[in-house]
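S.K.: no FASTA, just this:
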């Protein structure tokens, strides 16, 4: 499984890069990305709907006449996902899932958390880790994709390590915050090293709003 995933990852990344080179990024693509970045910023900083309008304009610009750009981003993202999943999990005993649209919510009743890798083009993820049932000392979760809205609630008794990145958007993890372009946050809960149960979160989106809160 490891060699197959690695070869698939290399093929997807190469295909995505080839499409980008063949159909170079033009002014309208850059304008669309700027609209998306400004929209994400407005959504986080202002209560009005201006941010959603800007974000919508940016997405429409990208999809109308820029299908090859979107396709290349999706292929590269999926290829990187395969590579990161293999690196993050020590063996093949983990769940791997790829979807176009994903709405994953676990916030109302106890649920079981195992080693998992999830990739989606558009994803809405809400996890309340205060309700999880863990069957091992350390659990690794990989969340990756193109557009993502991720909210994770972390209880104080759980040791958590966060490696989060978003090319465009915002990341909040513990007392760390990054907003704008090329965001990256590495953070550990104070009790991570001494905790009996640990969760390692690896979250990466091209455009993302990532919020990880301690309660």
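M.R.: Arrived safely. Computed from a prediction, not measured in an experiment: that's the story for all the values here.
S.K.: can we go C-alpha only for contacts and neighbour counts from here?
M.R.: Noted.
S.K.: Now do residue 156 against residue 129, distance only.
M.R.: Separation of residue 156 from residue 129 (Cα to Cα, to the nearest Å): 10 Å.
S.K.: out of those two, which sits in the busier spot?
M.R.: Neighbours were counted for residue 156 and for residue 129 using other Cα atoms under 10 Å; residue 129 has more, 21 against 13.
S.K.: Run a quick check on that one versus residue 153, I expect a contact.
M.R.: Yes. Using Cα atoms under 8 Å, residue 129 is in contact with residue 153, at 5.7 Å.
S.K.: what helix or strand does residue 59 sit in?
M.R.: Assessed by DSSP states H and E, residue 59 sits inside helix 50-63.
S.K.: structure B:
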């Protein structure tokens, strides 16, 4: 995990370094604003076709930054202010928590149960048996992998929500588990229990035949900006 984190941080540093280098060289405006973005998009499409979604997303981002002449440092500072301000607004008042008892609540309909957040890195539930509970994963850059064949599933409906920017989502489902899947991606491919979609703004909604009457079932709500979503039987 630490190696993966270092990899993503290293990629982010390289991106910032490339932007600084281009600005420092004072390249002709036509080259920096039009020619380089076209080159980055072409290279990004190559990586995208070969399933290197992370590298493709970084190159597309570079092209957008150069074409629109975005101030990357201002963007980073603005993002930090928005992030910390959002977290402050989201914190519960102690009195409200006391009134709600010991149950922790979340004030957005997009989150359920435990919430796991990661800006850069990977989230894996694949190495050992684990108790499956309602879970929300909010991922910036990186992959999410959940192996439900290793999960101890409680009675009733368990809801898993995964929201990501750039990366892949892989969910492995046992054949005897009833699931409902709502998967969407802005740029990428979807493979959900035998159904496939690819391209821009794709969505697949599917549920197993016995889902409603099943005593144990899992609802998956998955969304990505750039990347692939793969839900398969294992």
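M.R.: Ah, there it is. Remember, it's a predicted structure, so these values are computed and weren't measured experimentally.
S.K.: tm score of chain vs chain?
M.R.: With the length set by TM-score structural alignment, normalised by the length of the first structure, the two chains reach a TM-score of 0.66; 174 aligned residues with a Cα RMSD of 3.7 Å.
S.K.: contacting residues for the counterpart of residue 211 of the first structure in the second structure?
M.R.: Structural alignment (TM-score structural alignment) places residue 211 of the first structure against residue 230 in the second structure. Shown in contact with residue 230 of the second structure (Cα atoms under 8 Å, 6 or more residues apart in numbering): 168-171, 190-192.
S.K.: Which one of those is nearest to residue 35 of the second structure?
M.R.: Nearest to residue 35 of the second structure among these is residue 168, at 29.7 Å by Cα to Cα.
S.K.: which residues of the first structure does stretch 208-216 of the second structure align to?
M.R.: Going by TM-score structural alignment, stretch 208-216 of the second structure sits over residues 189-197 in the first structure.
S.K.: Give the buried residues for the matching stretch.
M.R.: Residues of stretch 189-197 of the first structure classed as buried: 189, 192, 195, 197 (neighbour count, 16 or more other Cα atoms under 10 Å).
S.K.: Where do the helices of the second structure begin and end?
M.R.: Remark: helices assigned in the second structure by DSSP state H are 2-25, 29-30, 36-49, 53-67, 72-90, 94-99.
S.K.: any chance of the ones you listed in a markdown table, with distance to residue 128 of the second structure and mean neighbour count too?
M.R.: Below are the helices of the second structure laid out as a markdown table (distance: least, Cα to Cα, whole Å; neighbours: other Cα atoms under 10 Å):
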| stretch | distance to residue 128 of the second structure | mean neighbour count |
| --- | --- | --- |
| helix 2-25 | 19 | 13 |
| helix 29-30 | 54 | 10 |
| helix 36-49 | 32 | 17 |
| helix 53-67 | 27 | 21 |
| helix 72-90 | 32 | 11 |
| helix 94-99 | 33 | 10 |
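S.K.: export the ones you listed to TSV and tack on distance to residue 139 of the second structure?
M.R.: Converted to TSV, the helices of the second structure look like this (distance: least, Cα to Cα, whole Å):
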stretch	distance to residue 139 of the second structure
helix 2-25	13
helix 29-30	35
helix 36-49	20
helix 53-67	13
helix 72-90	14
helix 94-99	26
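S.K.: Tell me which of those approaches residue 164 of the second structure most closely.
M.R.: Comparing those under Cα to Cα, the one sitting nearest is helix 53-67, at 12.0 Å.
S.K.: And residue 170 of the first structure, what's its match in the second structure?
M.R.: In the second structure, residue 170 of the first structure lands on residue 189 (TM-score structural alignment).
S.K.: separation between the nearest residue to that match once chain neighbours are set aside and residue 38 of the second structure?
M.R.: Leaving aside its chain neighbours, residue 189 of the second structure sits nearest to residue 198 (4.1 Å; criterion: Cα to Cα, 6 or more residues apart in numbering). Residue 198 of the second structure sits 23 Å away from residue 38 of the second structure, going by Cα to Cα.
S.K.: ditto for residue 174 of the second structure
M.R.: The gap separating residue 174 of the second structure from residue 38 of the second structure is 44 Å, by Cα to Cα.
S.K.: As a check, name the ranges of all strands in the first structure.
M.R.: Shown for the first structure, the strands assigned by DSSP state E span residues 95-106, 111-113, 116-128, 132-134, 138-154, 159-173, 176-188, 198-214.
S.K.: any chance of those in a markdown table, with distance to residue 68 of the first structure too?
M.R.: Shown next, in a markdown table, are the strands of the first structure (distance: least, Cα to Cα, whole Å):
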| stretch | distance to residue 68 of the first structure |
| --- | --- |
| strand 95-106 | 17 |
| strand 111-113 | 37 |
| strand 116-128 | 15 |
| strand 132-134 | 40 |
| strand 138-154 | 15 |
| strand 159-173 | 19 |
| strand 176-188 | 22 |
| strand 198-214 | 16 |
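S.K.: sorry, back to before: quick one, which of the helices of the second structure gets closest to residue 234 of the second structure.
M.R.: Using Cα to Cα, those put helix 53-67 closest to residue 234 of the second structure, at 23.7 Å.
S.K.: Contacts for the closest one next, please.
M.R.: 15, 19, 32-34, 36-38, 40-41, 43-48, 70-72, 141-142, 166-168, 226-228.
S.K.: Would you mind measuring from the most centrally placed residue in the second structure to residue 47 of the second structure?
M.R.: Geometric centre of the second structure, nearest residue: residue 164, 1.6 Å, by Cα atoms, centre = their mean. For residue 164 of the second structure, the distance to residue 47 of the second structure equals 19 Å [Cα to Cα].
S.K.: Then residue 107 of the second structure?
M.R.: From residue 107 of the second structure across to residue 47 of the second structure, the span is 39 Å (Cα to Cα).
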